[in-house]
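Colleague: Take this sequence and fold it.
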Amino acid sequence: MARAATTSDAFNAIAEPQRRDILALLRAGEWPVTDLAQELGMSQPRASKHLRVLREVGLVRVREVGKQRLYGLDARGLQPIHEWVGGFERFWTGSFDRLETYVQELKQTRQED
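Modeller: This next block holds a predicted model:
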């Protein structure tokens, strides 16, 4: 029996580490699939499969130049992830503020000793 698709959105697509690696490389610009595969140490069919998933969820775009297909990052697809993670910003900011206060208190205590 065929397995159901689990990559219906950007969250699921980037859950796979090799897809995150592909996105990281595409930040620098467009790449042909053969070069991506070689850089990441995977087969060309495997890289193509990952690129297809990323393209289907709107994280990657493809452009044909002659017979070559160049893949590039479409960061607009990351917007839902950015918005979701941004909801935790207040938590992290508060944590860092408390850490800064604690460090300052430690410094002051050591200077008084």
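Colleague: hey, let's count contacts and neighbours off CA atoms from now on
Modeller: Noted.
Colleague: mind checking how far residue 10 is from residue 68?
Modeller: 26 Å (Cα to Cα, to the nearest Å).
Colleague: Could you check which of those two has the larger neighbour count?
Modeller: The neighbour count for residue 10 versus residue 68, taken as other Cα atoms under 10 Å, is higher for residue 10 (20 against 12).
Colleague: pretty sure the more buried one is touching residue 57, no?
Modeller: Yes: shown here, residue 10 and residue 57 form a contact pair, counting by Cα atoms under 8 Å, at 5.7 Å.
Colleague: shared neighbours of these two, anything?
Modeller: residue 77 (Cα atoms under 8 Å, 6 or more residues apart in numbering).
Colleague: Just list the residues touching the residue nearest the centre of the chain, thanks.
Modeller: Nearest to the geometric centre of the chain sits residue 20, at 4.5 Å (Cα atoms, centre = their mean). By Cα under 8 Å, 6+ apart, the residues touching residue 20 are residue 14.
Colleague: which element is it on?
Modeller: Counting by DSSP states H and E, the element that carries residue 20 is helix 17-26.
Colleague: Report the buried residues of that helix.
Modeller: 18-19, 22-23, 25-26 (16 or more other Cα atoms under 10 Å).
Colleague: Let's compare: structure for the following, please.
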Amino acid sequence: MDHAYQERDVYVAIVDPTRRKLLRLLADSDELPLYELTPHFEMGRTAVSKHLAILKEADLVTNRKIGRETRYRLNAAPLKEVKDWLSFYEEFWNERASLLKKILEE
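Modeller: Sure, this is the predicted structure:
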């Protein structure tokens, strides 16, 4: 399949620490332009822009143009899939910890 735009898996998008940091920075602000995001990383604007593009493909980031400037905003909705997946394992480990505690008390 040759698509000009292909949606990226949210898990693939968040696996990279740079992209997780970008998400955190955007979560702490309403929206930010690239020039305000770049100083937080030891890489150039082009590399940060590529990370933002991956986040956008996963629908984790939206952007809008204001003149020549592009401003980025977090879209946290796709992270609910990750939260739901992790919550299963949280319950799993809580049950195991409770069972271990019960065994140790006996």
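Colleague: Would you give the TM-score for this superposition?
Modeller: TM-score of the superposed chains, computed with TM-score structural alignment, normalised by the length of the second structure, equals 0.78; 98 aligned residues with a Cα RMSD of 2.2 Å.
Colleague: can you tell me the helix or strand for residue 63 of the second structure?
Modeller: Assigned by DSSP H and E, residue 63 of the second structure belongs to strand 61-66.
Colleague: any idea of the angle that strand forms with helix 17-27?
Modeller: 60 degrees (axes from the mean of the first three to the mean of the last three Cα atoms, to 10 degrees).
Colleague: other SSEs contacting the helix or strand just after strand 61-66 of the second structure?
Modeller: For strand 61-66 of the second structure, the succeeding helix or strand toward the C-terminus, using DSSP H and E, is strand 69-74. If you count contacts as 3 or more Cα pairs under 8 Å, 6 or more residues apart in numbering; DSSP states H and E, strand 69-74 of the second structure packs onto helix 17-27, strand 32-33, helix 34-37, strand 61-66.
Colleague: Figure out which of the ones you listed is closest to residue 88 of the second structure.
Modeller: Of all these, helix 17-27 sits nearest to residue 88 of the second structure, with 21.7 Å by Cα to Cα.
Colleague: With the first structure overlaid, how far apart is the closest one on average?
Modeller: Aligned to the first structure and superposed, helix 17-27 of the second structure gives a mean residue distance of 0.8 Å (mean Cα distance after the TM-score superposition for the first structure).
Colleague: Just the angle for that helix relative to strand 69-74, thanks.
Modeller: 90 degrees.
Colleague: Distance from the chain centre to helix 17-27 of the second structure, please.
Modeller: Chain-centre distance of helix 17-27 of the second structure: 6 Å, with Cα atoms, centre = their mean, to the nearest Å.
Colleague: mind listing what's buried in the one helix or strand residue 56 of the second structure maps to?
Modeller: For residue 56 of the second structure, the element it lies in under DSSP H and E is helix 45-57. By 16+ other Cα under 10 Å, the buried positions in helix 45-57 of the second structure come out as 45, 48, 51-57.
Colleague: do stretch 63-74 of the second structure as well
Modeller: Here stretch 63-74 of the second structure shows 63, 71-74 as buried, counting by 16+ other Cα under 10 Å.
Colleague: do the same with stretch 69-86 of the first structure
Modeller: For stretch 69-86 of the first structure, burial by neighbour count (16+ other Cα under 10 Å) applies to 69-74, 77-78.
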